[in-house]
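>>> Sharing a sequence plus its predicted fold:
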Amino acid sequence: MDDAHRRWIADRETAVWSPHGIAALASTHWLDGGDRTYDGAPGRWRQDGDTIVGTDLPGEVRLAAGEQAQVGDVVVRAHLRDGTLALRVLDPQAAAQRGVSEIVRAPYDPALRVTGVFTPIALPSQTESVDGFRSSTVYDGTVSFTLAGRDLELTVTRDDATLFAAFADATSGSESYAFRFLRPPLPDDDGHVTVDLNRAYLPPCAFSDHYACVFPPPGNRWSVPVRAGELRVR
């Protein structure tokens, strides 16, 4: 294992287990325009256009999508999905109360770092989240690569920094969580992409039922096992 991968693991540990990190999500409350209290959230909360407003606090709190504020020991965050706002509450005690404290990882295997080829193509697809919410996504292309003699393909989106994919494999639901995420780097000028499955990581919903992660698209559900990266939460 090289130093870069050790740093990646350290960054993941911080992102997940810090006091208001990924594992700290205690609740998600979808707002409906009413002004009311919500379990675990101090104060009263309502939606005002594209903003969440909190009152009965030491001062009014206004949060646009993606913004957050600390109120006492908890952090409250505004989350947007298809035009609907939710109030999320991150509590430093949430992970301990659920009894989760460790990510189980597979041993690092350099053979699971391969080169793929990115093909840009718009791929509209219906999607479903773990809470049953249905929507649609236009994926940005595919990454084709060979793993242990098998030709595989990832349907991906892309942003300014990386590609992104959710995938499931033959270990999903038994040796590993139901699905995992991967963020390959952007392709080079020739379309080549490094696919490092050692950096497969658990989705937020592996740490808290209050996330609403999207299941992998059909092309990202493989019949081969991928014993790499993060496997499950202990």
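Sure, I can see it.
>>> use CA for all of it now, contacts and neighbours both
OK.
>>> Going along the chain, name the helices of this structure.
Secondary structure of the chain by DSSP state H: the helices cover 3-17, 94-98.
>>> Single out the most deeply packed of these.
Most buried of the helices of the chain by mean neighbour count (mean count of other Cα atoms under 10 Å) is helix 94-98; its value is a mean of 15.
>>> just checking, what packs against that helix?
Using 3 or more Cα pairs under 8 Å, 6 or more residues apart in numbering; DSSP states H and E, no helix or strand is in contact with helix 94-98.
>>> so which of the helices of the chain comes closest to residue 138?
Of all the helices of the chain, it is helix 3-17 that lies closest to residue 138, at 27.8 Å by Cα to Cα.
>>> Go through the protein and flag its longest strand.
Longest strand of the chain, by residue count under DSSP state E: strand 113-128.
>>> other SSEs contacting it?
Looks like strand 113-128 contacts strand 134-147, strand 192-196 (3+ Cα pairs under 8 Å, 6+ apart).
>>> thinking again about what came up before, need the helices of the chain in TSV (columns: distance to residue 143).
Shown next, in TSV, are those (distance: least, Cα to Cα, whole Å):
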stretch	distance to residue 143
helix 3-17	22
helix 94-98	35
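>>> Of all those, which one is nearest residue 44?
Nearest of the helices of the chain to residue 44, taken as Cα to Cα: helix 94-98 at 20.9 Å.
>>> ok so, going back, buried residues of the longest strand of the chain, list them for me.
For strand 113-128, burial by neighbour count (16 or more other Cα atoms under 10 Å) applies to 115, 116, 117, 118, 119, 127, 128.
>>> ok, back up a step: which of the helices and strands packed on strand 113-128 sits most buried?
Taking mean count of other Cα under 10 Å, strand 192-196 is the most buried of the helices and strands packed on strand 113-128, at a mean of 21.
>>> Could you figure out how far that one is turned away from strand 113-128?
Calculated by axes from the mean of the first three to the mean of the last three Cα atoms, to 10 degrees, strand 192-196 forms an angle of 90 degrees with strand 113-128.
>>> Which elements pack onto strand 192-196?
Secondary-structure packing of strand 192-196 (3+ Cα pairs under 8 Å, 6+ apart): strand 113-128.
>>> what sits against residue 97?
Contacts for residue 97 (Cα atoms under 8 Å, 6 or more residues apart in numbering) come out as none.
>>> distance of it from residue 167?
29 Å (Cα to Cα, to the nearest Å).
>>> go on, residue 86?
From residue 86 to residue 167 the distance is 26 Å (Cα to Cα).
>>> Residue 126: what's it in contact with?
134, 135, 136, 137.
>>> Make sure the last one is actually in contact with residue 128.
In other words, residue 137. No. Using Cα atoms under 8 Å as the test, residue 137 is too far from residue 128 to be in contact (10.0 Å).
>>> A further structure is provided below for comparison with the first:
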Amino acid sequence: MSEPAAIVTGAARGIGRSVVTGLLAAGYRVVAVDVSPAVADLAEDGRVVPVVADVTADGTPGAAIERAVTGFGRLDLLVNNAARFLRRPILETSDADFDGLFAVNVRPAFRFARAALPHLIESGGCIVNVASISGLIGVANQSVYAMTKGAIVQLTRQLAIECAGRGVRVNAVAPGAVDTEFMDEARAADPDPAASLAVTLSNHPIGRMSTPDEVARAIVFLAAPESAGITGTILSVDGGYIAR
């Protein structure tokens, strides 16, 4: 059997970049999709094919899947990771904020999954979505972001039920705060970044944020044969946040 193939969205940095690295170590070949040209840095001897594209564009899901199926001969895993963050009180949140966040965080995950499923059914593959603890619990000033991640949680559960009889597993990880540029940029917009960081750390019983590699390892685990009995699960990687 040929080596398995995966597509990872939002692959240029943070969790997505670590997922690409983890999948390579697990023997996958990867189509790495990101709007940032920095995704080209991931190219590695034909084992990683970077695709610089906006996940919200109509042609991106089909083009990425075509690259995997044509270049690698198969598709075994889809990791829907691309997302934007927004921390803003609802009274200050515009319709444009709402529409823009759903356009990036939800619609592409649906469209990539729909386009990938025929190939995943053929290979007996799986989908791992990146949700968030914000999609599982209430977090102040994250109303729209939390709604998008709640949608990812429900997409995961619904697809798991719909696809179980066709041999495709669908799971998600739900990170808490992760030590990435994504988080640094969000915190820099706070009036008091140091105080914001202190609150974040106090909310995580392990006393620190998770690392991108820790989240990536959970994703690789959910994609592995050892997880063959797991579907419809939302695996929290949150340092104990929602166990409090």
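Ah, there it is. Please read these numbers as outputs of a predicted model, since none were measured by experiment.
>>> TM-score, when you put one on top of the other?
Overlay of the two chains. TM-score (TM-score structural alignment, normalised by the length of structure 1): 0.21; 95 aligned residues with a Cα RMSD of 6.3 Å.
>>> I'd like to check the angle between the longest strand of structure 1 and strand 134-147, please.
Compare the direction of strand 113-128 of structure 1 with that of strand 134-147 by the same axes, to 10 degrees and you get 160 degrees.
>>> Structure 2: helices as residue ranges?
Under the criterion DSSP H, structure 2 contains helices at 14-25, 60-72, 95-105, 107-123, 143-163, 181-188, 193-202, 212-223.
>>> Any chance of these in JSON lines with distance to residue 6 of structure 2 and mean neighbour count as columns?
Converted to JSON lines, the helices of structure 2 look like this (distance: least, Cα to Cα, whole Å; neighbours: other Cα atoms under 10 Å):
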{"stretch": "helix 14-25", "distance to residue 6 of structure 2": "8", "mean neighbour count": "22"}
{"stretch": "helix 60-72", "distance to residue 6 of structure 2": "7", "mean neighbour count": "19"}
{"stretch": "helix 95-105", "distance to residue 6 of structure 2": "19", "mean neighbour count": "16"}
{"stretch": "helix 107-123", "distance to residue 6 of structure 2": "10", "mean neighbour count": "19"}
{"stretch": "helix 143-163", "distance to residue 6 of structure 2": "18", "mean neighbour count": "21"}
{"stretch": "helix 181-188", "distance to residue 6 of structure 2": "23", "mean neighbour count": "14"}
{"stretch": "helix 193-202", "distance to residue 6 of structure 2": "33", "mean neighbour count": "14"}
{"stretch": "helix 212-223", "distance to residue 6 of structure 2": "10", "mean neighbour count": "21"}
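>>> I'd like those written out as TSV, with distance to residue 169 of structure 2 added.
Formatted as TSV, these follow (distance: least, Cα to Cα, whole Å):
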stretch	distance to residue 169 of structure 2
helix 14-25	17
helix 60-72	18
helix 95-105	21
helix 107-123	9
helix 143-163	6
helix 181-188	28
helix 193-202	33
helix 212-223	9
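>>> how about those, which one is nearest residue 32 of structure 2?
With Cα to Cα, the closest approach to residue 32 of structure 2 among these belongs to helix 14-25: 7.3 Å.
>>> which residues does residue 127 of structure 2 contact?
Going by Cα under 8 Å, 6+ apart, residue 127 of structure 2 touches 77, 78, 79, 80, 113, 168, 169, 170, 171, 223.
>>> Could you measure from it over to residue 197 of structure 2?
Applying Cα to Cα, the value for residue 127 of structure 2 to residue 197 of structure 2 is 32 Å.
>>> Hmm, residue 43 and residue 71 of structure 1 touching each other?
No. Between residue 71 of structure 1 and residue 43 there is no contact under Cα under 8 Å: 9.2 Å.
>>> how near is the residue nearest to residue 114 of structure 1 when sequence neighbours are not counted to residue 163 of structure 1?
Closest residue to residue 114 of structure 1 apart from its sequence neighbours, by Cα to Cα, 6 or more residues apart in numbering: residue 195 at 5.3 Å. Distance of residue 195 of structure 1 to residue 163 of structure 1, computed by Cα to Cα: 10 Å.
>>> ditto for residue 11 of structure 1
To residue 163 of structure 1, residue 11 of structure 1 is 19 Å away according to Cα to Cα.
>>> how about stretch 71-79 of structure 1: buried residues?
So for stretch 71-79 of structure 1, counting by 16+ other Cα under 10 Å, buried means 74, 75, 76, 77, 78, 79.
>>> And for residue 164 of structure 1, the neighbour number?
19 (other Cα atoms under 10 Å).
>>> ugh, wrong one, residue 158 of structure 1
That count, for residue 158 of structure 1 with other Cα under 10 Å as the rule, works out to 17.
>>> Can you verify my assumption that it contacts residue 164?
Yes. Counting by Cα under 8 Å, residue 164 is a contact partner of residue 158 of structure 1 at 6.0 Å.
>>> one step back: which member of the buried residues of stretch 71-79 of structure 1 is positioned nearest residue 47 of structure 1?
residue 78 (10.0 Å).
>>> hang on, that closest one packs against residue 90?
No. Taking contacts as Cα under 8 Å, residue 78 of structure 1 lies outside contact range of residue 90: 11.3 Å.
>>> circling back to that earlier point, any common contacting residues for residue 158 and residue 164 of structure 1?
By Cα under 8 Å, 6+ apart, no residue touches both residue 158 of structure 1 and residue 164.
>>> okay, now residue 25 of structure 1: neighbour count?
27.
>>> quick one: it and residue 98 touch, right?
No. Taking contacts as Cα under 8 Å, residue 25 of structure 1 lies outside contact range of residue 98: 10.7 Å.
>>> end to end, how far does stretch 186-202 of structure 2 reach?
Distance across stretch 186-202 of structure 2, first residue to last, is 18 Å (Cα to Cα).
>>> Oh, that last question was meant for stretch 153-171 of structure 2, not what I typed.
OK, stretch 153-171 of structure 2 end separation, Cα to Cα: 9 Å.
>>> try stretch 126-135 of structure 1
6 Å.
>>> Identify the residues contacting residue 163 of structure 2.
Listed by Cα under 8 Å, 6+ apart, the contact set of residue 163 of structure 2 reads 169, 170.
>>> Check whether residue 23 of structure 2 really touches residue 220, as I assumed.
Yes. Counting by Cα under 8 Å, residue 23 of structure 2 touches residue 220, with 6.5 Å between them.
>>> any idea how far residue 233 of structure 1 is from residue 116 of structure 1?
Note on residue 233 of structure 1: its distance to residue 116 of structure 1, by Cα to Cα, is 29 Å.
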